[in-house]
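Asks: Attaching a predicted model along with its sequence, questions to come.
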Amino acid sequence: MSRKGSPGTLGRETTSEVVLIPRLRSALQRLNPGLSAAALEQAIEELTRARFDLTPVQANREIYQLFKQGVPVTTINDEDEEVRELVQVFDWRIPSSNDFLLVSQLRISGQLYHRRSDLVGFVNGLPLVFCEFKTSHRRVEDAYHGNLRDYKDTIPQLFWYNAIIILSNGTESRIGSVSASWEHFFEWKKISSEDEEGVISLETMIRGTCDPARLLDILENFTLFSDASGRVKKIIAKNHQYLGVNNALEAVKDIKQNQGRLGVFWHTQGSGKSLSMVFFSEKVRRRINGNWTFVIITDREDLDNQIYKTFASVGVITEAEEQVRAESGEHLKQLLRADHRTIFTLIQKFYAEKGQEYPELSQREDIIVITDEAHRSQYDTLARNMRTALPKAAFLGFTGTPLMMDGEEETRSVFGDYVSIYNFRQSIEDGVTVPLYYENRIPELELVNATFNEDIEQVIEDAGLDEQQEKRLEREFAREYHLFTNDDRLEKIAEDIVQHFMGRAQAGKAMVVSIDKMTAVRMYDKVQTHWWRYRDDLQQQFSRCTDEIQRQALAEQIASMDETDMAVVVSQGQNEIEDFRKKGLNILPHRQRMVKGGLEQKFKDAENPLRIVFVCAMWMTGFDVPSLSTIYLDKPMRNHTLMQTIARANRVFHDKVSGLIVDYVGVFRNLQKALAIYGSGSGGGIQEGDTPVQDIDELVEELTQALAELLAFCHMIHRPSSARKATSASSSSKTPRTSWSATTRFSANSSPRVGRPSNSTKLPYRTPPPTNTPPSSKSWESCSPVSSLTAAAVISAPS
């Protein structure tokens, strides 16, 4: 069916249409030369049919599948038989074969409302790019809350097709998906290389995401839909994921030259490594010829669960779970001998009976082994068995912490050098993670780290302390263990945890980390006792209080304490009932909750009253709870395990500004030594002395000094001019004044607020008076993306 419209409407019959049918038809004819006109009209009908019964993100997912896989149509051949065909919507390989158009001030009508969009980018007549602009004196956030949210409600059909949304005031710019809340709109600072100096500007955003090749790459290979939270969420790769995955893809293309050593992919914890694995594996399948199999290897059950659930939730696992997850060593051998797209396993399943050699399982060259936390346990006998089983496989190591400067050279011999780096500083500056701060509480209870030798640290670090390790810890390190588990010490810590939790300025969930399972249960019991004691004190204050405002505040605190839930989360063990009973503890009610209580879902739900959990090893890796803001740490840790644990608190969540580590054991006493892994050779601007965690006491001291200098400066400039001149002359004859430089140092390096990097540039942005001219359009092919989008924005940017 032919549809035509006047030139002023870009071929649309009505303003409610958001697809430019003539351009879509022309593109489909060009991209599908062997298909009939009837088949193409079927595809157009399927792409443009109404989807108002779906939410914008549900409709977006449905149409995205048509974009990526093709539109299924049915035609009749010469033998009068029905034939199913796929109509291709885009030419993914040759971007210039597609039709690009930018339209400014496009009027769109919804079912009840009319709106005018600032800028819409069409590809083959489909509205893939939506831009909302504000003047430079307005906040970018206003574009989200004041405009975008309204548009998704009033003209939802525009977002059925959307690939990316760009919000900007000319100085700051953010990009996000149709389902993203404001805190998940992010900056795009680099265009084509990790080595570039990051720049916050509209120009960088446009060049990095709206160049035709990059836009189609993002749409095809860096877009996912997840239903892990029970509702559909659209995910587009962040800048560091896009650059890092493309680096790794280049390594796959050079697989012969690098002999299968694809590199080490170091992206700091909380920056989306699991999703990067998905982006990487899916792009390899679509872009590089081969019957690829990806073997995802971890060394801990919780990590294996987390990564599998990530892959499954975004729909890239096409087989049943029992067909892709190794249940035993023998099952793993069966999986590796067969032909599966993706296999998940623990490295411990690459075991061989004593005195036996592990067998070779596959000579295939199109197997890529992806190891998570590549530095930890990949180089002993199990790792050799893995490489014996898959002698021609390629290896890519993912890690959330960098390689140690000493002792991990073997990592490079297996995986090669870094293929991508995204460190903690970059992550914080980009707003991908929040800063971490720590404070030492009740110092008299700290244990001097020097008393703990390498042996006890190693025992504690070993994969979660099983029964034998716990007994060895108690037996061989009796003195140290007694210091940790002394009843008076635990009592004081429990009391302090309650006081600290209730006095926090920032709400959020909390995790208490103890040395072992027994101590975790004891700490739960003690915190419960002090919790209700604290609550009774509040009730007494409420009874005596006469001020209505204070009474209201006390009533809210009491209500919060009444509804707050707590739980113990520890692994199961043989004879645990009897073992706990001997210590005067009852594990049964806790185990019942762990097995039947749905604790994981409750703790991940920010609205659920389960607010404090007590752990010793579980949930400390591979477990994301964005609302977790405080970790109470009473367990010796070091190096990678320490970094992985504290990173549980660095996730972005609503108005959360930071994560807090409360240290009762003194693990940060020698932080600089433990973090020697963050040397200047790590790249990304890391300097000697930089750490992912900053001491609150030091920051307060710097703030106090800066405020004192500022007050002194203000006092001086308000003095009479004669006095100022005298002071100035006196100062110049002695030492130079340093007030402003000291303040600058604090704001640049030590402030908890993450600001704009000092080297960022700004794109000039003008706002002419409003005009009533019809929508303007310009061919995307006739000029660069930057000049196109910027010109359109400058011509008709709204106030």
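Replies: Right, received. Where do you want to start? Bear in mind the structure is a predicted one, so any value in this text is a computation, not a measurement. Numbers count the residues shown, from 1 in each chain.
Asks: from here on, contacts and neighbour counts on C-alpha atoms
Replies: Fine.
Asks: Spatially nearest residue to Ala352 (excluding sequence neighbours)?
Replies: Nearest non-adjacent residue to Ala352, counting by C-alpha to C-alpha, 6 or more residues apart in numbering: Tyr358, 5.6 Å away.
Asks: what kind of secondary structure is the one you found in?
Replies: coil (DSSP: H, G, I helix; E, B strand; the rest coil).
Asks: check contacts around it.
Replies: Applying C-alpha atoms under 8 Å, 6 or more residues apart in numbering, we find Tyr358 in contact with 350-352, 385, 388-389.
Asks: what would those look like in TSV with neighbour count, secondary structure and distance to Ile155?
Replies: Below are the contacts of Tyr358 laid out as TSV (neighbours: other C-alpha atoms under 10 Å; DSSP: H, G, I helix; E, B strand; the rest coil; distance: C-alpha to C-alpha, whole Å):
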residue	neighbour count	secondary structure	distance to Ile155
Phe350	22	coil	55
Tyr351	19	coil	58
Ala352	15	coil	61
Asn385	21	helix	58
Thr388	18	helix	58
Ala389	20	helix	56
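Asks: adding another structure so you can compare the two:
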Amino acid sequence: MPTSGEHKTVQARILEYAEAIDWTFVPREEAEQRRGFDPDVPAADRARNRSLFFDDLLDAKVREFNPRYAEAAGALLGQFRHIRTDIYGNRDFVEQLRNRGTFFDHEENRERDLILIDYDEPSNNVYEVTEEWAFHNGHYGTREDVVFLINGIPVLVIECKNASKDEAIALGVDQIRRYHRETPELFVSQQLFTATDAIGFSYGVSWNLVRRNIFNWKHEAVGQLEAKVNGFCAIPQVLAFLKDYIVFAEKDEELHKYVLRQHQTGAVEATVDRALDAERTRGLVWHTQGSGKTFTMIKTAERLFRAHEADKPTVLLMIDRNELEDQMLKNLAALGLGTLEHASSIARLNRLLRDDYRGIIVTMIHKFRDMPADINTRSNVYVLIDEAHRTTGGDLGNFLMAGLPNATFLGFTGTPVDKTVYGRGTFKTFGCEDDRGYLHKYSIAESIEDGTTLPLYYQLAPNEMLVPHETLDAEFLSLAEAEGVADIEELNKILERAVNLKNFLKGRERIQQVAQFVAEHYRQNVEPLGYKAFLVGVDREACARYKHALDEFLPPEYSEVVYTSSNNDSAALKALHLDPKKERQIRKSFGKLDQYPKILIVTEKLLTGFDAPVLYAMYLDKPMRDHTLLQAIARVNRPFEKEGENGTQEMVKPHGFVLDFVGIFDKLEKALAFDSDEINAIVKDLKLLKVLFQNKMETRAPEYLGLIERNFDDRDVDTLIEHFRDPERRKEFFKEYKEIEMLYEIISPDAFLRPFIDDYGTLSSIFQVVRKAYTRRVQVDRDFQRKTNNLVQEQVGSYGVSGVGDLVEINADTIELIKNKEGGDGTKVINLVKSIEKFADENSDDPYLIAMAERARLVQESFEGRQVSTAEALDALLKEMESNEARKKEQAEKSFDGLTYFVYRSLLDTEIQNAETVSQRIRQAFADHPGWKSSDKALRELRRQVTFAIFAETNDLDRVTAVVDELFSLLARADRI
């Protein structure tokens, strides 16, 4: 049964929906003419000669918006063409799109802002959408499905895929990744992309193709393409992305680009509206940790500062950590804000406020101590307070409110508001003007559902290592002053008085026992997954002891200690002090999979604000509760994905993991003073994963295990090939298996798994057979995770699995060999297709074999879709082999190589005269340009010579174009077989 193409099912509908929301559709032919299409230029050069803009429209809008800009678009386009084709050039273009470029006004002898888009009066802009946006840079060609333009400038591209394709969205993103690699010129101006199959709708920004930064556009009408286009592609939404919600930031000395997600933009809009509300002066934004709260605060500050209604305001960004303060200043500076001050002291902050400074001030919360009352009484003072739950107690809040009596106070918190007196105070201070107690919320459950953060699972250490219940309860959990504890310093003061508790935790024999357990657990459970870990000691002395103990069980380079140093420290503590440069290097190295250390031993530093997605496990040996506990364990909930070649996923972090050596999680309701719904969303017992694994192995696995009746002989393989011929059935199996595999990876090694090992190994072997049979060479993810891979090696060896993957050599004997080979025809079809693909890959300079491999893949697709029978598919492939043998014979008779013969046959098929002579000329042209694959100049000259060699024999431009395009298209695809 024929399947609908991606244009019919997706592309045409997107264009229709875009027109309905006021984008003007420009047909492809008209778009090409407006880009400088010249019908007299050979087709091989047309895409290369096209402009990347609608030049005439851009010229007209620049003249309209900038009447004093004498040079107009001619000079502007020349300037644009010299912008770097990388993320730095893209950042420069964003500045242009935000009207922060300049031009020189000769009449007034001064610089003026260059306006490209009218954000104040959006109706003054021209909004257009077109399709099949083609470009060729002389080496690679790209054709984008749907492109949206504002004033002739492409800003958004949509890649459309057919929903019937496996992993359609992932393939669409991979295609956009390839566009970046091969034609980066397109992504100087293009800022946003989406990939859709009419069901899913993933979006991101150009120059950031990391999977964790590609998001699903959320809409109440789940699965409805029209609703998602109406939301994401709405003109006000696209303008908002361009003007406000694309950000650049440096991390580890590298430039990164991000787009704010819906919960972030929603919070920015809500906080700006509240700040400009004359009637209300309070608001609380509760966004779970790891959901981008820092960028939300930065964009709120920028929006308020630039708002006309704010009338030159003072915006205070109140930070609670030195390291975050430094990062905040860097990110704000990257926004190009000229009026930015760092109040690094109490005196400096007082002076700025007293002198009525207008702009953004970055400072720390404790700088408000002893501030005079009424130091600034303006109402357009906006105070944005990070981790707001820490400012409501003691005198800091009083000094803050008294010093700025008419200011608007906007609190931001990353942890749920607790039910203690501190939590009620937070609601009272910041949430008093909202019925729900907060202005905007993004819960832990929402964050996990969106993939912004990962679920957390915990496991208790063996009983003999846990703190005795009565000691933990008496000296920590039952203390009134420990309720709602908000920061590490406050926690440390409480623990200083817990003498028995600390003595137990730091006992030398116990330290040795825990260190050995940690080392073995890390080696067996965490290191095979590829991730890293924290060991959290109760204090600095405990950290030092753990370092010496761990070094007995692990190589010394595996671990490093990071804690705050003091001049009064003992010799043992000073021996582990780090200078700032060394500490920065350790932090940076820890964030990389392939570098040491693998375990950081910490007690206060890095437990808040440190973001290392490779961190998977936390060995918790410090009593913590409420906000401090949440902030600490949130270090391990950051998503991480490692990509291999061609965007394939090699690693996907499943969740965060906490191994509790204290016993805190045994008293979870007491340790976390939050609503039960929030607690349930925060952490779950690892035992639940065991229950889930057992359930899947007992209910889902038997359906697949029943397919193996003969201990995996060739007939079992034939059964698998036929059973999973249906793509939907395969897709369901792959999904089920990957879920089971991930559970196994997390739980293993564990005695619980012993009864399931044989069945799991068989299931993995089934997956291996089906995967090898039906997936292309470029896969969306790798076959097996590490622990499973070791098991499968043994299991497959015991079964002697064969059949799929037994490739045959492509030669004169292939046909007879295939006919006489044991096994079913379905297996023969699969093996023959893969053999042809491999042969073409090994002879990638032969266009005939590349085309033959593509025809073989089409046969396999028809076979999978049951458009042809198994016998018909095998017959078609055998005929391909016969044709290839006939081709080889004729080619040998003429002493042609593969390239020359392919050109010769193409010329004959299109009835072009003197085919043999012309094909020899073309062969010589290739020989004269040996560097054509790596040199754009050589490729352009080669295409020109090939085109004119054929053109000399015919005036039929279409026929010439067809031959040249097919030849170079096949050769280009050879690199991606």
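Replies: It's in. Because the structure is predicted, anything quoted here is derived from the model rather than measured.
Asks: rewinding a little: what lines up with the residue nearest to Ala352 of the first structure in the second structure?
Replies: The equivalent of Tyr358 of the first structure in the second structure is Pro372 (alignment by TM-score structural alignment).
Asks: Quick check: the gap between that match and Phe430 of the second structure.
Replies: Separation of Pro372 of the second structure from Phe430 of the second structure (C-alpha to C-alpha, to the nearest Å) stands at 22 Å.
Asks: what range in the first structure matches the one helix or strand Val769 of the second structure maps to?
Replies: Using DSSP states H and E, Val769 of the second structure sits within helix 757-774. Counting by TM-score structural alignment, helix 757-774 of the second structure lines up with no residues of the first structure.
Asks: Mind listing residues that contact that helix?
Replies: 697, 701, 704-705, 717, 720-721, 724, 730, 734, 737, 783, 788, 791-792, 795-796, 804-805, 830-831.
Asks: list the helices and strands the top helix by length along the first structure packs on?
Replies: Ranked by number of residues, the top helix in the first structure under DSSP state H is helix 517-544. In terms of contact count using 3 or more C-alpha pairs under 8 Å, 6 or more residues apart in numbering; DSSP states H and E, helix 517-544 of the first structure is assigned the packing partners helix 487-503, helix 548-563, strand 565-568, strand 610-615.
Asks: how about a cut-off of 10 Å?
Replies: helix 467-476, helix 478-485, helix 487-503, strand 509-513, helix 548-563, strand 565-568, helix 576-582, strand 610-615 (3 or more C-alpha pairs under 10 Å, 6 or more residues apart in numbering; DSSP states H and E).
Asks: Measure how it sits relative to helix 467-476, angle-wise.
Replies: Angle of helix 517-544 of the first structure versus helix 467-476, following axes from the mean of the first three to the mean of the last three C-alpha atoms, to 10 degrees, is 80 degrees.
Asks: And helix 517-544 of the first structure, how far out from the chain middle?
Replies: On the basis of C-alpha atoms, centre = their mean, to the nearest Å, the separation between the geometric centre of helix 517-544 of the first structure and that of its chain is 35 Å.
Asks: distance between the longest helix that the second structure contains and the chain's centre?
Replies: Longest helix in the second structure by number of residues (criterion: DSSP H): helix 870-893. Its chain's C-alpha centre and that of helix 870-893 of the second structure lie 44 Å apart, by C-alpha atoms, centre = their mean.
Asks: cool, and stretch 174-191 of the second structure?
Replies: On C-alpha atoms, centre = their mean, the centre of stretch 174-191 of the second structure falls 16 Å from the chain's centre.
Asks: Now the terminal residues of it, how far apart.
Replies: With C-alpha to C-alpha, one end of stretch 174-191 of the second structure sits 17 Å from the other.
Asks: Buried residues in it, which are they?
Replies: Within stretch 174-191 of the second structure, the residues scored as buried using 16 or more other C-alpha atoms under 10 Å are 174-177, 179-180, 182-191.
Asks: what comes into contact with stretch 330-341 of the second structure?
Replies: Stretch 330-341 of the second structure has contacts (C-alpha atoms under 10 Å, 6 or more residues apart in numbering) with 95, 100, 244, 247-251, 294-295, 298-299, 301-302, 305-306, 314-316, 324, 327-329, 348-349, 352, 357-363.
Asks: in it, what counts as buried?
Replies: Buried, per 16+ other C-alpha under 10 Å, within stretch 330-341 of the second structure: 331-332, 335, 340-341.
Asks: Can you tell me how far Arg504 of the first structure is from Ile493 of the first structure?
Replies: 16 Å.
Asks: Correction: the previous question concerned Ser276 of the first structure.
Replies: Taking C-alpha to C-alpha, one finds Ser276 of the first structure at 39 Å from Ile493 of the first structure.
Asks: Perfect, I'm done here.
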